[in-house]
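[1] coordinates for the following, if possible.
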Amino acid sequence: MNSKNIISLHTGRPQIRKFSDYVMKTAIGKEAQDFAELRVEGFSGDGQANLKHHGGPDRAVCFYPFEHYSYWEKMFEQALSLPAFGENATVSGMLEDDMYIGDVISMGDAVVQICEGRIPCATVSMQNNQPNFLKKLLDTGYTGYFARVLKAGIVEKGSEVVLLERKQETVSVLYANLVMFQDRDGEQGARTVLEAEGLSDEWRNKLQKRIL
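    Coordinates of the predicted model:
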């Protein structure tokens, strides 16, 4: 498996932002950090504006693969500045197709478990001034993903990410995303993702409704 590490680390508090004629409170505009303390609720100095749809223990860390940046830059013919997706950790060697629901990984002194794909919102489109960005994210499944904290600790930019345990090898983050966003494999797809150990309660509840 390819070497994994944190290319860039980011945190940020919610701020009032103006996108064209739309004003909103959002924490998507995070700032680069050399290190940050990761706790069960997330990184110190980090926060979310809409706590109904963002944040919580199962969304303590947001990852986004660095390799996707060149893909999007080519598609939209524009440069993207990290973190274009409001992620905490821009990572290499950790594509959605390489990481699995339930994966337990260490980074710095902390240990986390991947538990759901990211469900992006239109703020990503506004942040990058591309109205179609959200749709393209959902079409590809290149949304990034979230993890819960199993052990708190200090995480540094450049930290190596080590896979400690893989709970299952059926449901990658990408497959889970395609099931959630595109109804891949219909009811059976939902059942398959539901069997993945470590899946977040929110995703479990959403998918359970498809098979009742």
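[2] every contact and neighbour count from this point should use C-alpha atoms.
    Fine.
[3] quick one: the strands in the protein?
    Ranges of strands within the chain are 5-11, 15-19, 22-26, 31-33, 35-39, 42-43, 61-65, 89-92, 104-107, 110-117, 145-151, 153-156, 161-165, based on DSSP state E.
[4] can you say which of those strands is nearest to residue 185?
    Evaluated with CA to CA, the strands of the chain place strand 110-117 nearest to residue 185, the distance being 17.2 Å.
[5] now do that closest one and strand 161-165, the angle between them.
    For strand 110-117 against strand 161-165, the angle by axes from the mean of the first three to the mean of the last three CA atoms, to 10 degrees is 80 degrees.
[6] of the strands of the chain, which is nearest residue 180?
    strand 110-117 (8.8 Å).
[7] for residue 132, find the nearest of the strands of the chain.
    Each of these was scored for nearness to residue 132 using CA to CA, and the closest is strand 15-19 (14.9 Å).
[8] before we compare anything, build this one as well:
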Amino acid sequence: MEWKINEVRLGRIAPLGPKGVPSGIDKQPATGPVVLTRTGLEGDEHGDTRHHGGAEKAVHLYPQDHYADWRRELPDLAERFVAGGFGENLVVGGITEADVCIGDVFRAGSALVELSQGRQPCWRLNLRFGLGDMARRVQDTGRTGWYFRVVEPGEIAAGADLTLVRRPHPAWTLRRVHRLLYRETLDLDALAEFALLPSLSPSWQELARRRLGRRSVESWDRRVQTPE
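    Presented below is the predicted three-dimensional model:
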């Protein structure tokens, strides 16, 4: 399976929202090839390095096809739902969470990347779109996008191919992962299997282990609700 990378986007830290929260979400198209290192694209910045970027979230892809759904559902904000709106590094059409699995390995330009986890939407999306419950809407719909870790550094440019080269966990599409994390939240058998996926990011392995140990679901409020 193969897709086209329509844009590669990079962001510099800039103030976001009325309180000027530092954020790199406003990413702009790169004009040529960009070097991809183990921790991300050169020139891409993150205002919150605890929750964004790093080896397990080196590259973010948000499906381009989702923008039409958002424009239809939120027509008053339609001008904001265009490529780059969700702060993605890679703009790719024809691919969604139903088409990819945890651990999928792709050739992206000359780099090799591996799908490590889905995106957990946070309150910065509320500021980005000027809508107080935007992060919750993204979570509820499952239109979250995902992150790649870097297996082999290289270069990526607009027009390069994104080619699936290996799929070790075909049963674990991101659509199934979303159902487990946010709907069938205490399916203990599925959580146990999920926690053991070797390709899954360590933070999501720990999330699954916590649910198994506590037999309860963590609160999402701090992540999706904009701080006072």
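[9] re earlier: can you list the strands of structure 1 in JSON lines and add mean neighbour count?
    Formatted as JSON lines, these follow (neighbours: other CA atoms under 10 Å):
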{"stretch": "strand 5-11", "mean neighbour count": "23"}
{"stretch": "strand 15-19", "mean neighbour count": "13"}
{"stretch": "strand 22-26", "mean neighbour count": "13"}
{"stretch": "strand 31-33", "mean neighbour count": "15"}
{"stretch": "strand 35-39", "mean neighbour count": "19"}
{"stretch": "strand 42-43", "mean neighbour count": "24"}
{"stretch": "strand 61-65", "mean neighbour count": "25"}
{"stretch": "strand 89-92", "mean neighbour count": "24"}
{"stretch": "strand 104-107", "mean neighbour count": "21"}
{"stretch": "strand 110-117", "mean neighbour count": "25"}
{"stretch": "strand 145-151", "mean neighbour count": "23"}
{"stretch": "strand 153-156", "mean neighbour count": "20"}
{"stretch": "strand 161-165", "mean neighbour count": "15"}
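[10] how much space between the nearest residue to residue 119 of structure 2 once chain neighbours are set aside and residue 95 of structure 2?
    The shortest distance from residue 119 of structure 2 to any non-neighbouring residue, by CA to CA, 6 or more residues apart in numbering, is to residue 146 (4.9 Å). Residue 146 of structure 2 is 11 Å from residue 95 of structure 2, where distance means CA to CA, to the nearest Å.
[11] over to residue 120 of structure 2?
    Residue 120 of structure 2 sits 18 Å away from residue 95 of structure 2, going by CA to CA.
[12] ditto for residue 205 of structure 2
    25 Å.
[13] which residue comes closest to residue 154 of structure 2 once chain neighbours are left out?
    The nearest residue in space to residue 154 of structure 2 (CA to CA, 6+ apart) is residue 111, at 4.1 Å.
[14] ok so, going back, any chance of the strands of structure 1 in a markdown table, with distance to residue 74 of structure 1 too?
    Converted to a markdown table, those look like this (distance: least, CA to CA, whole Å):
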| stretch | distance to residue 74 of structure 1 |
| --- | --- |
| strand 5-11 | 20 |
| strand 15-19 | 23 |
| strand 22-26 | 27 |
| strand 31-33 | 24 |
| strand 35-39 | 30 |
| strand 42-43 | 31 |
| strand 61-65 | 16 |
| strand 89-92 | 18 |
| strand 104-107 | 30 |
| strand 110-117 | 24 |
| strand 145-151 | 22 |
| strand 153-156 | 29 |
| strand 161-165 | 27 |
